[in-house]
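Chemist: Predicted model follows, preceded by the sequence.
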Amino acid sequence: MTSSLAPDAETLVIGGGVVGLAIAAECAIAGQETYVIERNNAIGQEISSRSSEVIHAGLYYPAQSLKARLCVEGRQRLYAYAKDRNVAFRKLGKLVVATSPTEAETLNKIAEKAKINGVDDIRFMDAADIHALEPEIAAVKGLFSPSTGIIDSHGLMQALETDVTDHRGTVVLGTAVRHVRRRPDDLFEIEMSTGCEIANVTARNLYVAAGLGMGELGPRLPRAAAYTPPPLYFARGHYFALRGGRPFKRLVYPVPVEGGLGTHLTLDLEGNVRFGPDVQWIDRVDHAFEEDNGLRLRQFEQSIRRYWPSLPDGALTPDYTGIRPKTSRQGEPARDFEIHGPKDHGIPGLVALYGIESPGLTSCLAIAKYCVTLAREC
């Protein structure tokens, strides 16, 4: 039964990170009255503000996966959007380096996968080529990706928020979603709390991009009896900053490891160097920086010196942590983005996003477009 009453909003998005804001902007620009509900007191306070801010090219992901497709499309759209909206970015390029013949074989596999994914600008480098680009780096072989870059993630989110509010949308902060139900008139009714106040809002379309909160919120969403939302697991990553000089001009990654892309070297827009993330599986959301009596620092130094042997003693200082929401357990192969629409859970107008980790930032605009298309499917 279709409701004869107008909903409070045509579209409601739960989650004010970069992906939620991108979805909301896509809907608002299309003319839908759009609300964003965010539980924190500012946008992007969880995953989006604790990333390496890298714009990925799309090298690593399985062919035809959502990660591959949306990363390649999203990277192109993101560069164009940043340029149009004056969001700071730099297309620095990235070196993926092998420090042994075995790792060199892995580079070959990465290159094959990248080309299948449509990344057609990568090139191999030998030790001399690498030294010419980054004299401090020691490697036997490298893969250079010129279309990898970095972006001001906070500036990006502010631009997306402006897109929402400039098109009759509203971003509601400090508000937690308590319950979601599908009414007999086909509208979604969302119960939310702000402090001690409880209110209800109705919407025709619902996008749930709650990031780290999806493990708790997913089971509370309306669904057909045969559908079960995926569980969520947390992988915390620590970052160390480099004191002193700025000896690098490009991003440098080792070959990937289980759960992530290894202890990579990234730069911010001011040229400051940081290293990370590592992978620490945790049972609950906790952003504490765990130094572990210096063991973590020693592990970082050992990992970094495989490709930067002259890392000075005492040059690293603890910086920050980020948490990746994963739908695979420790030891299992990494899973694709899980973006579930009506064909998955049986509820028209509902799209729920699980396990949106890297390359979520790169893919955000493409994810938004994909979600809007998915919501129309029956």
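Modeler: Right, received. Where do you want to start?

Chemist: switch to C-alpha atoms for all contacts and neighbour counts from now on
Modeler: OK.

Chemist: list the contacts for Glu53?
Modeler: With contacts defined as Cα atoms under 8 Å, 6 or more residues apart in numbering, the neighbours of Glu53 are 150-153, 268, 361.

Chemist: who wins for most neighbours among the residues you listed?
Modeler: Neighbour counts for the contacts of Glu53 were taken using other Cα atoms under 10 Å; the highest belongs to Leu361, with 29 neighbours.

Chemist: and the one helix or strand that one maps to, which residues are buried?
Modeler: In this structure, Leu361 sits in helix 360-375 according to DSSP states H and E. Residues of helix 360-375 classed as buried: 360-369, 371-372, 374-375 (neighbour count, 16 or more other Cα atoms under 10 Å).

Chemist: contacts for stretch 113-131?
Modeler: Among residues not part of stretch 113-131, those counted as contacts by Cα under 8 Å, 6+ apart are 57-64, 68-69, 72, 111, 137-147.

Chemist: and the gap between the residue nearest the centre of the chain and Ala139?
Modeler: Ranked by distance to the mean C-alpha position of the chain (Cα atoms, centre = their mean), the top residue is Gly360 at 2.8 Å. When Cα to Cα, to the nearest Å is the yardstick, Gly360 and Ala139 sit 29 Å from each other.

Chemist: Included below, for side-by-side comparison, is a second structure:
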Amino acid sequence: MGVKKRFAVIGAGIIGAAVARGLVQKYDGADVTLYEKEDHPAAHQTGHNSGVVHAGLYYEPGSLKALLCRRGVSLLLDFARAHDVAFEECGKVVVATNDVEVERLEGIHARARANGVPDVELLDRDGLLEVEPNAEGVAALHSPHTGIIDYRGLTEALVADFRRSGGRVRFSTEVRKIEQRSGSTGSTAIVHSSVDSQEYEQVITCAGLQADRLAARSGEDKSPSVVPFFGQYFILEPRFNDVVNGLIYPVPDPKYPFLGVHVTRRIDGGLMIGPNAFLSFSREGYKGLGLNVPDSLAVATDPGFWKFAAGNMATAAREIGGVLSIEKFVAEAARYVPALCGADGHRATRGIRAQAMNRDGNLVDDFVIDRARATMFVRNAPSPGATSALAIAEHLIDTAALT
């Protein structure tokens, strides 16, 4: 028998779990280790997102984001069905409230069709009311196959499937750096963790909120840097659970880099609104002030952030209202779902987005994957990263196999 090929995957969020599982499936008998600094999977972005399975409405046709989203939806739902992971194809409407938004909506419709989103259609006011009787708008885009899922449960199922296939998981093991090594038989990589150092033929990092730091500690470029933005969700009291049938989104405004407040059904039957998007003072602080001094100083010394901030004061002004006032947060959602006016409820644990940013202050919109000999670094996996996770895993594994 030959020597087993050894792989390491860093990070047990949904993308890392999908990559680890994909490796043991592709390489029969391979030795694959999944590292995670927490004591459970899906501890960060995966476990704190909206739970939406995106259909691919907004993305530039032909972009990696668009291609992986459409492939990812199919793989994700097939896996969910096979492993009894809760999901619901509840549908989504993007609601236009004026003529300017109608024009933008037509552009989204064209993109959605170019991306192969199934059964997507434009609705007039009456058509919108048939789908969502409590929605208010002059037109809407309907995506009947957009859905919601239990991403935490799905990631746990991926990890369990990985283990059944012979994979090894090392929880509570933080990776400090990855060292590249060249030898007579080719390049390898040494994973230096909080516990020990191990050598592998191939390493794939999916470190999310810590992606830039791990890359920098491993000798790679600090850019794009991760600037954390938190998203606050507000879970409405149960009497509002049946106000909407699916997901209701506003039309994106190109003046702002973030989408704005939307209405989202939860897989547990509840209803929530959000998220806003505001600078986070911690990469992993999900409660309270979430203040982490090193994380805050990292943002303060990032020249790209200050260039971004200078050009986005209007965004900050729009978003701060929902941070400080639940009433303003609800009022924004009630603009297109008037039945929610005055709704009460409670704040959910916030999510934190690992937003990659270039030195010029521009947000990185597509997936970024860097290569350093025997290591691949996933530097940016923005929304729809969770939806696309199994397709991203395929892409990473296929790309690694070419070297």
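Modeler: Good, I have the coordinates. This is a predicted model, so every value here is computed, not measured.

Chemist: re the thing from before, which member of the buried residues of helix 360-375 of structure 1 is positioned nearest Ile347 of structure 1?
Modeler: Ala375 (9.5 Å; Cα to Cα).

Chemist: wait, doesn't the closest one sit right on His340?
Modeler: No: using Cα atoms under 8 Å, Ala375 of structure 1 and His340 do not qualify as a contacting pair, with a distance of 9.2 Å.

Chemist: which residues are common contacts for the two?
Modeler: Both Ala375 of structure 1 and His340 are contacted by Val351, under the criterion Cα under 8 Å, 6+ apart.

Chemist: equivalent range in structure 2 for the lengthiest helix in structure 1?
Modeler: Of all segments of type helix in structure 1, defined using DSSP state H, the longest is helix 66-85. Helix 66-85 of structure 1 corresponds to residues 64-83 of structure 2 when matched by TM-score structural alignment.

Chemist: mind checking what Cys364 of structure 1 lines up with in structure 2?
Modeler: In structure 2, the position corresponding to Cys364 of structure 1 is occupied by Ala389, as judged by TM-score structural alignment.

Chemist: And the closest residue to that match other than its chain neighbours, which helix or strand is it part of?
Modeler: By the measure of Cα to Cα, 6 or more residues apart in numbering, the closest residue to Ala389 of structure 2 outside its immediate chain neighbours is Ile15, 4.8 Å from it. Taking DSSP H and E as the criterion, Ile15 of structure 2 maps to helix 14-26.

Chemist: With Ser303 of structure 1 instead?
Modeler: Assigned by DSSP H and E, Ser303 of structure 1 falls in helix 295-305.

Chemist: Could I get the buried residue list for that helix?
Modeler: In terms of neighbour count (16+ other Cα under 10 Å), helix 295-305 of structure 1 has its buried residues at 296-297, 300-301, 303-304.

Chemist: Make TSV from those residues and add distance to Ala24 of structure 1 to it.
Modeler: Written out in TSV, the entries for these read as follows (distance: Cα to Cα, whole Å):
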residue	distance to Ala24 of structure 1
Arg296	39
Leu297	40
Phe300	39
Glu301	42
Ser303	40
Ile304	40
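
Chemist: ok, so of those, who is nearest Phe289 of structure 1?
Modeler: Proximity of those to Phe289 of structure 1, judged by Cα to Cα, is greatest for Arg296, which lies at 10.0 Å.

Chemist: any idea what that closest one aligns with in structure 2?
Modeler: In structure 2, the residue matched to Arg296 of structure 1 (TM-score structural alignment) is Ser325.
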